[in-house]
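Student: Would you be able to build a 3D model of this:
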Amino acid sequence: MKTSLTIDMEQSLYQYCLEQGGIVVEEVTMPEEQGIVDTLCCLTKADGTREWRCYELKVTKADFRSAAKLSFVGHYNYFVLPQELYEAVEVEIPAEIGVFVYRPYVTMEEMPAPGTFAIAKKATKKELTVPETALTNRFMASLFREVRKAKQMERGVRYFPTEQLYKELKKRSDEHNPFSTERYYERFMEDLNNQAVEELQEEVLALQQDYEYLRQQQQIRRLPTEPLE
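Tutor: Next up, the predicted model:
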């Protein structure tokens, strides 16, 4: 489960990479059991060659020291850390790995991202640890995944399997902060209940109309026969 800080850092890093002229995508699975890159950025240089940058986002010491594989497969590789965490683990960071320190914005003005970064440590350039063709293929596959998700959202929830929608709503309900003012799951359930009540009311009204029509028809059939002239 991603924390709100992780999400803010992801969004800010995405914006940062865009501003650097890069093509960026998150959660890219690497070949040859090289793990998953949190954020992968590709920059095309003036001579037509590509420069690949890998970013691993960490927000706690436990996360930083976890046994999960670090997918530092790019030309330049960085940890992305909050200031406090960077100060706590600085001596544990390998010499060739760079560090971006996250700095949240404090202004009330609307910004394109929640924060920005300071480069606390530069990364050393190295050779790719996976073939560039394989890296490009995985990068394209992840881009396609994001485009497909965006198209599904644009076309509406009817393009998502019902089971997938249910799992997402259930997950959001389980992760719900009781002190948050956002009540999307509850609003959704209230809307469903209200819709069900309205549909039942419409059905009852239709049945009442049918009953009244049949009652009137029965009364007409029971009228005495008019005398013949």
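Student: only C-alpha atoms for contact and neighbour calcs from this point on.
Tutor: Will do.
Student: Look at Tyr78 and say how many residues are nearby.
Tutor: When neighbours are counted by other Cα atoms under 10 Å, Tyr78 registers 24.
Student: OK, contacts around it?
Tutor: Applying Cα atoms under 8 Å, 6 or more residues apart in numbering to Tyr78 gives the contacts 53-56, 72, 97-100, 123.
Student: cool, Leu43 as well?
Tutor: Shown in contact with Leu43 (Cα under 8 Å, 6+ apart): 21-23, 50-52.
Student: Spatially nearest residue to it, not counting backbone neighbours?
Tutor: Counting by Cα to Cα, 6 or more residues apart in numbering, Leu43 lies nearest to Gly22, which is 4.6 Å off, once chain neighbours are set aside.
Student: Any figure for the gap between that neighbour and Ala68?
Tutor: Distance, Gly22 to Ala68, by Cα to Cα, to the nearest Å: 27 Å.
Student: Now show me the structure for the sequence below, then we'll compare the two:
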Amino acid sequence: MKTPLTLALEETLYAYCREKGEVVVEEVVMPDDLGIVDTLSLRLLPDDSYEWRCFELKVSKGDFRSPAKLSFVGHYNYFVLPEALYLQVAEEIPEHIGVLVYHGYANPEEHSTPGYLVSGKKARYQELQVNERALLYHLITSQAREVGKAKQTERGLRVFATDQLYKELKRRQPEYDLYGGGVNYYDRFLADTQDQATEALKEELTAYQEAYQDLLLRLEEGE
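Tutor: Okay, the predicted model is just below:
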């Protein structure tokens, strides 16, 4: 599960790349089994060639030093780090890898993103490490995945099977606060379902009582 800080970095980086006119998408599987890059951006240059940038987002020393594969296959490659972490690991960053330093806004609700990025270290150009056509295909595939998610969200719950919804709701334990505010959606779903079932039973009972009274009335009239 992504931490709030990771999500803040991701959102800020996405806006940063879009402002520069780049195509950008998160979590792109690299060709040739070279891992998954956190964020990949593509820029079309004046000579109609492509410029690729790979970004790895890290929020802690443990995260930074993780043995997980770093997919730095682009022309320019960067770490995106909170300022405090950058100061701690600056000496461990390879010379050709750039750094974008994240600063959170004191009042993020007043801004379009949770924070902003400044260049802490420039990235050096390197030749693309994978086949460009394959990389382009993987970018398009990841964009299609995100479009699919957006379409499902827009269409609502009807696109999901009942068992999928149940498993997802059950997964959200009390300590898993999806949107903040201490709301447990699994418990709320169960409570709402029970309330609906109770109301349905009340309506059914009322209908039976009315039918019973009607039957008694007819029997009395028949007598």
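Student: Overlay them and tell me the TM-score.
Tutor: Once superposed, chain against chain, the TM-score is 0.91 (TM-score structural alignment, normalised by the length of structure 2); 221 aligned residues with a Cα RMSD of 1.9 Å.
Student: ok, Gly22 and Ala68 of structure 1, which is more surrounded?
Tutor: Gly22 (19 against 10).
Student: Tell me which residues touch that one, please.
Tutor: 41-44.
Student: Quick one: the helices in structure 1, in order.
Tutor: 4-19, 61-64, 83-89, 132-155, 162-174, 184-222 (DSSP state H).
Student: hmm, who's touching the fourth one?
Tutor: The contact list for helix 132-155 of structure 1 (Cα under 8 Å, 6+ apart) reads 25-31, 40, 159-160.
Student: buried set for that helix?
Tutor: Within helix 132-155 of structure 1, the residues that count as buried by 16 or more other Cα atoms under 10 Å are 135, 138-139, 142-143.
Student: so Met30 of structure 2 makes contact with Ile36?
Tutor: Yes: the criterion here is Cα atoms under 8 Å, and Met30 of structure 2 meets it with Ile36 at 5.6 Å.
Student: joint contacts of these two?
Tutor: Common neighbours of Met30 of structure 2 and Ile36, using Cα under 8 Å, 6+ apart, are Ser71.
Student: on that earlier part again, list only those of the contacts of helix 132-155 of structure 1 flagged as buried.
Tutor: Buried members of the contacts of helix 132-155 of structure 1, scored by 16+ other Cα under 10 Å, are 25-26, 28-30, 40.
Student: Columns distance to Pro104 of structure 1 on top of those, output as a markdown table?
Tutor: Listed next are those as a markdown table, based on distance: Cα to Cα, whole Å:
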| residue | distance to Pro104 of structure 1 |
| --- | --- |
| Val25 | 21 |
| Glu26 | 20 |
| Val28 | 25 |
| Thr29 | 28 |
| Met30 | 30 |
| Leu40 | 21 |
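Student: Out of those, which two are the most distant from each other?
Tutor: The span of those, defined through Cα to Cα, is set by Val25 and Met30 at 13.0 Å.
Student: sorry, back to before: which of the contacts of Gly22 of structure 1 has the most neighbours?
Tutor: Most neighbours among the contacts of Gly22 of structure 1, by other Cα under 10 Å: Cys41, with 24 neighbours.
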